[in-house]
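Visitor: Got a sequence here, can you model it:
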Amino acid sequence: MGLPNVIVCVGGCDDHKIPQAAVTVFSPSTSTFWCLEKMSYSIALCGSVVMEDNSVFVCGGLTTTDETNRVSRYYPVHNTWESVAPLQHRWAGSGVAALGGRVYVAGGYYYVNDNWEPLRSVECYDVLTDSWQRVAQLPVDDLWGCSMVAVDDRVYMFGGISQQRKTNAVFCYDPTSDTGSRLADMPTARNWCCACVGPRGLVYVIGGRRSGAKYLNCVEAYDTTTNVWLKKRGMITKRSMAGCGCVDGKIYVLGGASTEEECLDSIEFYDENTDTWTMHECRLPKAIRGFGCAVMKMQKD
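Guide: Below you'll find the predicted structure:
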């Protein structure tokens, strides 16, 4: 559309673990930030995706009181938010991806009777009918804290927590046959990692946490055509609950947390040609983690 790609960061938690309503845009091409219209509620551990019409969907997440099934849609032309049909279940820590004009939300958890209850459900949103429906469940009993991307005609889920343990499992959902399958395991088991499709089609799974609350800087790339994992150079900073996106041939990783108490405001980017990471001169306006992150087209004016 002749507009530059930018990275949109929605909600998230600060050092005090308080959900936010702010929506921040980072433009790598101009090294600038600006703020969009805030959401009508504060949210963290939500999922956000950009659709083909450049609108942004924010699904589920953790509010200041509990998990929610609210879904909001942002229209960049008018800088406005609207509520759309809610999810069938309230949940946080889900994987979210967009494919073929539909939004997919998988896994997650909710808090009930003093316990964290994980889910294995997958819901699909149809933009034309403004409705959600259940599709084939995940091929595991439960999953939350995973990362999720769409490549070609399938949706892929990486890592997370299953059966109360960090997992290196990788799952694929095929909307055409409404079936799920397990693929080659990641080399590193982890949750709260972020993932995006790189400039040459590889899926990069970045950072996260492993057993013992160990924060990671490891980066592994998955080839969906060969079902093979490739080891890549680790980030400069260990990060969990960060956001990421590929813009103009570089992969940017924003914010996150390096310890349970410390949020990050730093940004670093990866060059696939040289397999190197570089700290960006810019920093987020506020240290934040657990936010929705997506790449869209927009210019400041």
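Visitor: When you work out contacts or count neighbours from here on, use the C-alpha atoms and nothing else.
Guide: Fine.
Visitor: tell me the contacts of residue 110?
Guide: If you count contacts by Cα atoms under 8 Å, 6 or more residues apart in numbering, residue 110 has them with 67, 90-92, 116-118.
Visitor: for it, helix, strand, or coil?
Guide: State at residue 110, reduced to three classes by DSSP: H, G, I helix; E, B strand; the rest coil: strand.
Visitor: For it, give its distance to residue 46.
Guide: Residue 110 is 13 Å from residue 46, where distance means Cα to Cα, to the nearest Å.
Visitor: Can you work out which residues contact both of these two?
Guide: Contact criterion Cα under 8 Å, 6+ apart; residues shared by residue 110 and residue 46: residue 92.
Visitor: quick revisit: out of the contacts of residue 110, which end up buried?
Guide: 67, 90-92, 118 (16 or more other Cα atoms under 10 Å).
Visitor: which pair in those spans the largest distance?
Guide: Distances among those were taken as Cα to Cα; the most separated pair is 67 and 118, at 12.2 Å.
Visitor: Tell me how many other residues surround residue 171.
Guide: Look at residue 171: counted by other Cα atoms under 10 Å, it has 19 neighbours.
Visitor: give me the element it is part of.
Guide: For residue 171, the host element (DSSP states H and E) is strand 170-174.
Visitor: need the next SSE after that strand, C-terminal direction.
Guide: Next helix or strand after strand 170-174 toward the C-terminus (DSSP H and E): strand 179-182.
Visitor: For that following strand, which helices and strands make contact with it?
Guide: The elements that strand 179-182 packs onto, with contact taken as 3 or more Cα pairs under 8 Å, 6 or more residues apart in numbering; DSSP states H and E, are strand 170-174.
Visitor: mind listing what's buried in the strand it packs on?
Guide: 170-173.
Visitor: Let's have those in CSV, adding distance to residue 139.
Guide: CSV is the format used below for these (distance: Cα to Cα, whole Å):
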residue, distance to residue 139
170, 10
171, 8
172, 10
173, 10
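Visitor: ok, those residues vs residue 134, which is closest?
Guide: Ranked by distance to residue 134 (Cα to Cα), the buried residues of strand 170-174 are led by residue 173 at 13.0 Å.
Visitor: Show residues contacting the strand holding residue 171.
Guide: Strand 170-174 has contacts (Cα under 8 Å, 6+ apart) with 138-139, 153-159, 179-186.
Visitor: now the other sequence, so there's something to compare against:
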Amino acid sequence: MKLRILQVIQSNEFLNFDASKLQTILESDDLNIQTERVAFEAIKLWYEHDASARKQKLSDLISYLRWTQLDTNFIIENIRPLPGCHVVALEAVSWLNIPSIRKTISLRYTSPRKAEPVFLALNTWGGQSRAIFQYDKTDDLWHEWVDIKTDVTKVEVILMDDNLIFIGGTRNDKAIDEVSSWNFNTKIFQRLPSMNQSRYLHYVVELNRKIYAVGGKGANGEILQSVEMYTASDGWKAINSMSTPRAFVNAVVLNEKIYVIGGENSNKLKSVECYDPTTNSWTQCADVNEIHSNPGASVHNGQIFVVGGAHNIDSSTVERYDPQRNEWTKICSLNIKCQRPGCISIYNQLWAVGGYQNWCTSNFVSVYDEQNDKWIDKKPIPKDGYYYCFTAPKCLL
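Guide: Below you'll find the model as predicted:
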């Protein structure tokens, strides 16, 4: 039986659980939570109910967390200060940041929980309807889960906790700086602080609880070189700009860094650059082999894949980046020519969903067979469009 810890925490009996019962919950791979932080908050809530009596059990319960699902800053700021947790927190930080010493550190869990997430795809282009479709793996079918109403088009979206964050875009063909949060539970929008600059045809990523808005076009159609970062405490602030202006760009996060791929300004671009938040600096990476303007992109098995959107608006080119070698390799092309498909790594496979084909939006869905270097077409998604693909725990639905 899958455990829904949010319901357990909210029950009257939770605070009086003995340590062994809480341990049983934390051990479960089927724990139905959205982020590992929920498990941490449950432990902390239980401990604080009777801190003096439960102090001796705290570090042992903390050791049942899935450390790879927590970032270094969170561990240092929230777990290390707890009584008796200093050593396990520092070991976890060392394991995460120094691969060469992992064999010398014994952590209970270094892999995520195994409960399979839900695969969702959000249509982000055109009209006033933003349908979210849920994928049924058993029947290879898509079902509409909810329809979100908004008058913003060409918007970028990111999932954080139980909210979809809608960032920038256009309204009545004019670029906007607006940011709104749509909650999965209430299904209501709430305004967040606006960006410093209006943007559309930009891209957004999340790294260590911070959202980054990269490039795009501004209020007067100018192509932007600027990048800004959002935190819940400080709102939006500018960080160092990219080396070149970019719109129609894509970006991914790998190894605690942000990789920005292709796009265009006055020229269509092959260049790739990488942002390191610890130094607030950009470095150049190897160029892609083909020009990729408005591609899809995703991290899969420790490498970056850029999909479609090459020098033609309907390109099918796919490339793979090895960060250790700083090298791009062309792999099997898509079965159709496409721009800006939604890309995601799920079920140990790389997926491409929707996009733009022959001047029209597309509803194709395809999966990369890495062993045989070929793309396998799946049942199409019901509605044409650009898609933002993401995974969510079942408890979110």
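Visitor: re earlier: can you tell me which of the buried residues of strand 170-174 of the first structure lies closest to residue 275 of the first structure?
Guide: Nearest to residue 275 of the first structure among the buried residues of strand 170-174 of the first structure: residue 170, at 23.6 Å, using Cα to Cα.
Visitor: With adjacent residues omitted, what lies nearest to the aligned partner of the closest one in the second structure?
Guide: Applying TM-score structural alignment, one finds that residue 170 of the first structure aligns to residue 272 in the second structure. Spatial nearest neighbour of residue 272 of the second structure, chain neighbours left out: residue 261 (4.7 Å); criterion: Cα to Cα, 6 or more residues apart in numbering.
Visitor: For that neighbour, which residues are in contact?
Guide: Taking Cα under 8 Å, 6+ apart, we find residue 261 of the second structure in contact with 249-251, 270-273, 292, 306.
Visitor: Among the residues you listed, which one has the most neighbours?
Guide: When neighbours are taken as other Cα under 10 Å, the top entry among the contacts of residue 261 of the second structure is residue 292 (33 neighbours).
Visitor: Could you look up the SS state of that one?
Guide: When classified by three-state DSSP, residue 292 of the second structure comes out as coil.
Visitor: list the contacts for the aligned residue in the first structure for it?
Guide: Using TM-score structural alignment, the equivalent of residue 292 of the second structure in the first structure is residue 190. Going by Cα under 8 Å, 6+ apart, residue 190 of the first structure touches 159-161, 166-168, 208-211.
Visitor: how about the strand ranked longest in the first structure: buried residues?
Guide: For the first structure, the longest strand by residue count, based on DSSP state E, is strand 276-283. Buried residues in strand 276-283 of the first structure, counted by 16+ other Cα under 10 Å: 277, 279, 283.
Visitor: tell me which of the buried residues of strand 170-174 of the first structure is nearest to residue 58 of the first structure?
Guide: Nearest to residue 58 of the first structure, judged by Cα to Cα, of the buried residues of strand 170-174 of the first structure is residue 173 at 20.7 Å.
Visitor: Who's the closest spatial neighbour of that closest one, skipping the chain neighbours?
Guide: Spatial nearest neighbour of residue 173 of the first structure, excluding adjacent residues (Cα to Cα, 6+ apart): residue 180 at 4.4 Å.
Visitor: Give me the distance between the aligned residue in the first structure for residue 163 of the second structure and residue 285 of the first structure.
Guide: Superposed on the first structure with TM-score structural alignment, residue 163 of the second structure falls opposite residue 55. Per Cα to Cα, residue 55 of the first structure is found 23 Å from residue 285 of the first structure.
Visitor: more neighbours, these two?
Guide: Each of residue 55 of the first structure and residue 285 has its neighbours counted (other Cα under 10 Å); residue 55 has more, 16 against 13.
Visitor: Just confirm that one contacts residue 76, I think it does.
Guide: Yes. Counting by Cα atoms under 8 Å, residue 55 of the first structure touches residue 76, with 6.5 Å between them.
Visitor: ok, back up a step: just checking, which of the buried ones among the contacts of residue 110 of the first structure belong to strands?
Guide: Those of these mapping onto strands are residue 118, per DSSP E.
Visitor: Just put the buried ones among the contacts of residue 110 of the first structure in TSV and tack on distance to residue 256 of the first structure.
Guide: As requested, these are arranged in TSV below (distance: Cα to Cα, whole Å):
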residue	distance to residue 256 of the first structure
67	20
90	24
91	20
92	17
118	23
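Visitor: Which of the helices or strands spans the counterpart of residue 368 of the second structure in the first structure?
Guide: Residue 368 of the second structure maps onto residue 270 in the first structure, with residues paired by TM-score structural alignment. Following DSSP H and E, one finds residue 270 of the first structure within strand 266-271.
Visitor: can you pull the buried residues of that strand?
Guide: By 16+ other Cα under 10 Å, the buried positions in strand 266-271 of the first structure come out as 266-270.
Visitor: how big is the offset of that strand relative to the second structure?
Guide: Compared with the second structure after the fit, strand 266-271 of the first structure shows a mean deviation of 1.4 Å (mean Cα distance after the TM-score superposition for the first structure).
Visitor: what is the orientation angle of that strand with strand 276-283?
Guide: Here the directions of strand 266-271 of the first structure and strand 276-283 differ by 150 degrees (axes from the mean of the first three to the mean of the last three Cα atoms, to 10 degrees).
Visitor: just how off-centre is strand 266-271 of the first structure within its chain?
Guide: With Cα atoms, centre = their mean, to the nearest Å as the basis, strand 266-271 of the first structure stands 17 Å off its chain's centre.
Visitor: can you list contacts of it?
Guide: Applying Cα under 8 Å, 6+ apart, the external contacts of strand 266-271 of the first structure come out as 235-236, 249-255, 276-284, 287.
Visitor: Please apply the same query to stretch 176-184 of the first structure.
Guide: Identification of contacts with stretch 176-184 of the first structure by Cα under 8 Å, 6+ apart yields 135-139, 169-174, 227-229.
Visitor: Would you mind measuring the gap between the ends of that stretch?
Guide: Its first and final residues considered, stretch 176-184 of the first structure spans 21 Å by Cα to Cα.
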